[in-house]
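**Q** task: produce atomic coordinates for the following.
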Amino acid sequence: MMSISRSVKRNRAVLDPTRITLARELRGLSKTELAKILGVTPRTLQKYESEGAPVERASVLADAVGVEQEFFRLPANEGLSTEQGFFRSLRRATAAQRNTARAAAAIGTEVYTFITERFKLPVPNIPEIEQLSPAQAAATLRAAWGRGTGPLPNLIQLAEANGIRVLSLPSNAKTVDAFSFVRDDEAYIFLSTVKTAERSRFDIAHELGHLVMHTRESPTGATDTLASQELERQADEFAAEFLMPAEAVLPRSSREPAVPEIMELKATFKVSAIAMTKRLHDVGRASEWAYRQNCVELAKRGFRVGEPDGISRERSRVFDTVFPAIREKHNLHAEVAGHLGITLDLLHQLTFAQIPVSVTGDKQRASGEGPDLKLVHSR
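**A** Okay, the predicted model is just below:
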């Protein structure tokens, strides 16, 4: 199992060094850059991150990295290394973006600790399926979740209903499409919000493939290997079958389907046009020639770089339920600042922009089609 280390002991005489590093990485700053902002030498900043900073530096540090002062007084958190999770698109991500994603993961787990201290969430329902092919694993997970072979509903809510914690990534980690990991027997998926809604659905399905097939494997690290590339291929194959089961696609499609039919199928299964085109080829409905011709036509229509007239972005039912409920009884800003040490703006970025940045007291509820989470106040 993958875990987040919390081995550094807390010293109340100084600001926690691991949290200084975490906040710096979250903002994508190098040590040299943060030292310049703070007006200290790189050597001084190195000391802050190894031994802790003087408590009187809390205000200037908080302003520099965009967190609350309390963030540095919370228990140590060394974060998640990129070797501990299944990260996508690492080759395209800069070191700063990888660090931002890793820091977001560490803070995201704390957000969920904050939630579970106040609400009861569904227990994890994630079977480990290691001996089956990706297609068989996808069918097994559908069966375990009672989904049959038809098109799937809101995937964020479906994952949440089965105990998986889904959060979004800050915009400065935009080239990391998605990643997943397990900590203390709880599964997490983090998604980029700069992708189309259809792409995000595929990313969730891809990460589900990792969670059910690869939890005992060595995750993808910073350097791609043949082994890690094979894990990614398997997760893609799982995602295609999970979202577009051959048993459901075949009776709904004709031989050599053209673009108009692809548009109908993509809308039915809520996937990208390119993904549906590839799926039709993979299940034998489209020849290689037809597949290539359809890809050319879709590219002309803008489907290589986006999803014209695509679906709406899916929402989390957890966030649409939990935070309005907290706001009914408390000042949400004060609760988040005091218990998590983060701003509402950062919480907004980690929760699919479902938390209003301005504290107005307005409640937002989703009418999502996923299963009812049946959240219950624990206190």
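**Q** C-alpha from now on. contacts and neighbour counts both.
**A** OK.
**Q** residue 230: neighbour count?
**A** 12 (other C-alpha atoms under 10 Å).
**Q** quickly find the element holding it.
**A** Assigned by DSSP states H and E, residue 230 falls within helix 226-243.
**Q** who touches that helix?
**A** With contacts defined as C-alpha atoms under 8 Å, 6 or more residues apart in numbering, helix 226-243 is touched by 134-135, 137-139, 142, 151-152, 202-203, 205-210, 214, 219-220, 269, 271, 275, 279.
**Q** please give the structure of this sequence too, so both can be compared:
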Amino acid sequence: MSEFIGTNLRLIRLFHDLSLTDLGEQVGVSKQFLSRVETGAEVASAHLEAALAETLEVLPEFFYRIDPNPIVDEQCHFRRQLTTKVALRQVARARGEMLKRLVGVLDEHVELPQYQVCEADAESPETIERAAEMFRSLFGLGLGPLSNVTRIAENAGAVVLRVCGLAPEIDAVSFATKRPLIALNGDGRSACRERFGVAHELGHFSLHIGVLTGDRLTETQANRFASALLMPRSTFATECRLALRGTRLNWPGLSELKLRWGVSKAAIIFRGRQLGVFSDDQARAGYVGLNRHGEALKESEDHLIANEKPEVIAESLKVMKEHYGVPQSAVAREMRVQPRLLQDLLELPQVELTGNVVSLRSSTSTHFSETRMR
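**A** This is a model prediction of the structure:
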């Protein structure tokens, strides 16, 4: 007979961002007893098991499922990890684990795009620039602005989802699992910030396979990849000069570049300095100017750029339901959770679909992937 797995209880407790005390109060036991259940030192009674399942929105069998491939530290990439507390990272990882389980169910029923992010060398800025250039070349993206970074990531075989419940300190978190995942903070980041976050996580997938990230070096490397992917040096260095008027920054020019390339003014200043277009003094003046105008976190043009919508999960679920009679409740059952937990995880918009093919066509290139039922 299978045994109650305490780590599954801990996983789903953290998914709901509940402390041992919080959960204990809801199910009528002490935090000490719950802690012992999680470590396997105590056995949960049938009554407690039922109460835990109801409170945590899972099916009782959730506690008995062995995960053969749990997410480990080297697979987790947190943007802003340097300043993120351990407890907040644990909640984010729990959300990622449940997202991984959802994608595992979808992979059983739906043919998702093949993963195609190539491993690259992070030993120098030059090798990172080349890695970003190779990524663009592989997908035929050209050297201009990218119209939809999220769709490009999904065409490359990653799964992107905007996730609620992540701490404000976390812009994005990715998981280098069998099907790589990118979870964006769902609390209303600007489109530019989200686009850079997706590109940053693609950088981790390319540069840091099996590497523990979160230190200043790996974050700097992923940022370099993101900057190079979004603003390729061969074309952006020339265009970036629009942001100069004599020896001073041209703020209307910066705004024009932002709207054209879909990146923040802060990212443009950073990239311009990186490419030698702006001097240290000019870049410093740019950052001071952003702070002076209250644009350190939210820039004045942000509302003019629409947020991109992740498509793979939403469209796959829609195909499964409308064309193959597999409703979300059945997906939840395969995950061994209650439907309301799946809804909490997804927060999905409605996606219009016709026919039995989900198109993931990228408007920035001729490359496309299609999702079909097997």
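**Q** what value does the TM-score take for this pair?
**A** Comparison of the two superposed chains (TM-score structural alignment, normalised by the length of structure 2) gives a TM-score of 0.84, and 352 aligned residues with a C-alpha RMSD of 2.7 Å.
**Q** how about the helix holding residue 230 of structure 1: buried residues?
**A** For helix 226-243 of structure 1, burial by neighbour count (16 or more other C-alpha atoms under 10 Å) applies to 228, 231-232, 234-243.
**Q** ok, now how distant is residue 353 of structure 2 from residue 342 of structure 2?
**A** 21 Å (C-alpha to C-alpha, to the nearest Å).
**Q** who has more neighbours, these two?
**A** residue 342 (21 against 13).
**Q** could you verify that the more buried one is part of a helix?
**A** Yes - under DSSP: H, G, I helix; E, B strand; the rest coil, residue 342 of structure 2 falls within a helix.
**Q** and it, what does it touch?
**A** Counted by C-alpha under 8 Å, 6+ apart, residue 342 of structure 2 has contacts residue 332.
**Q** residue boundaries of the helices in the stretch 51-200 of structure 1?
**A** Counting by DSSP state H, counting those that start in this stretch, the stretch 51-200 of structure 1 has helices at residues 58-65, 95-116, 134-144, 155-161, 197-213.
**Q** of all these, which lies closest to residue 328 of structure 1?
**A** helix 95-116 (15.0 Å; C-alpha to C-alpha).
**Q** the closest one against structure 2, how far on average?
**A** Helix 95-116 of structure 1 differs from its equivalent in structure 2 by a mean of 1.3 Å after superposition (mean C-alpha distance after the TM-score superposition for structure 1).
**Q** so which of the helices of the stretch 51-200 of structure 1 is nearest residue 19 of structure 1?
**A** helix 95-116 (9.6 Å).
**Q** so that closest one matches what in structure 2?
**A** Taken onto structure 2 by TM-score structural alignment, helix 95-116 of structure 1 occupies residues 86-107 there.
**Q** and for stretch 285-298 of structure 1?
**A** Going by TM-score structural alignment, stretch 285-298 of structure 1 sits over residues 277-290 in structure 2.
**Q** quick check: nearest residue in space to residue 128 of structure 1, chain neighbours excluded?
**A** In this structure, residue 128 of structure 1 finds its nearest non-sequential neighbour in residue 212, 4.7 Å apart by C-alpha to C-alpha, 6 or more residues apart in numbering.
**Q** map that neighbour onto structure 2.
**A** Match for residue 212 of structure 1 (TM-score structural alignment): residue 206.
**Q** in contact with that match, which residues?
**A** 117-120, 131.
**Q** my read is that residue 341 of structure 2 contacts residue 59, right?
**A** No - taking C-alpha atoms under 8 Å as the definition, residue 341 of structure 2 is not a contact partner of residue 59, at 10.5 Å.
**Q** so which of these two has more stuff around it?
**A** Taking neighbours as other C-alpha under 10 Å, residue 341 of structure 2 and residue 59 compare with residue 59 leading, 20 against 16.
**Q** number of residues surrounding the nearest residue to residue 75 of structure 2 once chain neighbours are set aside?
**A** Closest residue in space to residue 75 of structure 2, ignoring its immediate chain neighbours: residue 176 at 4.7 Å, by C-alpha to C-alpha, 6+ apart. For residue 176 of structure 2, the tally of surrounding residues (other C-alpha under 10 Å) stands at 23.
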